[in-house]
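**Q** for reference, the sequence and a predicted model appear below.
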Amino acid sequence: MLNIITKEVPIDEELQSKIQFICDFCNVKPIFINGSIRKIEKTNINYIEPNKIIIKSTTFLAFNHNKDVYVENLQKRINISDLQEYIKSL
């Protein structure tokens, strides 16, 4: 039987403060949801679930120590520096 071990990974403080600052400037309130690492016991298979940031009912995905955020899924990537313009267009 497969045992899956889930470990929560808190969002990086620097990343959270950058996104919080951008959202404060855009006058919106983000909701932060921590990501996790899921590991199948006795194997080398791991899945890293990204941190989720919900802004104006749009879900953004972000990995710790990364300068990009993803919109809804991992297909559309934008740089954190462009996030303010993207939020204003929502």
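**A** It's in. Numbering: from 1, shown residues only.

**Q** drop to CA atoms for contacts and neighbour counts, all remaining ones
**A** OK.

**Q** what ranges do the strands span in this protein?
**A** Here the chain has its strands, by DSSP state E, at 4-9, 31-33, 35-40, 46-49, 51-55, 58-62, 68-71, 77-79.

**Q** buried sites along the lengthiest helix in the chain?
**A** When the chain is scanned for its longest helix (criterion: DSSP state H), the result is helix 13-25. Neighbour counts over helix 13-25 (16 or more other C-alpha atoms under 10 Å) mark 15-16, 19-20, 22-23 as buried.

**Q** take a look at this one as well, against the first:
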Amino acid sequence: MVNIIKEEITLEESLKKKIEFICNFTNNKPTIINGSIRKIDKTNLTYIEPHRIIIKNITFLAFNYSNEIFIENLSNKIKLSELEDYLKTI
């Protein structure tokens, strides 16, 4: 039988502060859902689920120690510094 071990990881504090600062500046309130690490027991397979940040009903995905944020899925990415401009256009 396959056992999947799920461990929650918290959003890096500096990344959280950057996102909250950008949202305060653009008058938005983010909803942050922590990501997780999923390991398949007795194998070396691991999946890192990104943190989800919901702003204006749009889900953004973020990884700790990254300067990029993904819009809706992992194929659309922008730099964290461009998030403010993106939020102003939607």
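**A** The structure has been received and is ready for your questions. As the structure is a prediction and not an experimental result, all values here were calculated from the model.

**Q** any idea what the TM-score is?
**A** The TM-score (TM-score structural alignment, normalised by the length of the first structure) is 0.99; 90 aligned residues with a C-alpha RMSD of 0.3 Å.

**Q** run the chain-centre distance for the longest helix of the first structure.
**A** Relative to its parent chain, helix 13-25 of the first structure has a centroid offset of 12 Å by C-alpha atoms, centre = their mean, to the nearest Å.

**Q** that one against the second structure, how far on average?
**A** Superposing on the second structure and averaging over aligned pairs (mean C-alpha distance after the TM-score superposition for the first structure), helix 13-25 of the first structure comes out at 0.3 Å.

**Q** which secondary structure elements does that helix sit against?
**A** helix 83-89 (3 or more C-alpha pairs under 8 Å, 6 or more residues apart in numbering; DSSP states H and E).

**Q** how big is the offset of the helix it packs on relative to the second structure?
**A** Helix 83-89 of the first structure sits 0.5 Å off on average (mean C-alpha distance after the TM-score superposition for the first structure).

**Q** quick one: contacts of that helix?
**A** Residues outside helix 83-89 of the first structure that contact it (C-alpha atoms under 8 Å, 6 or more residues apart in numbering): 22-23, 26, 55.

**Q** I am finished for the moment; much appreciated.
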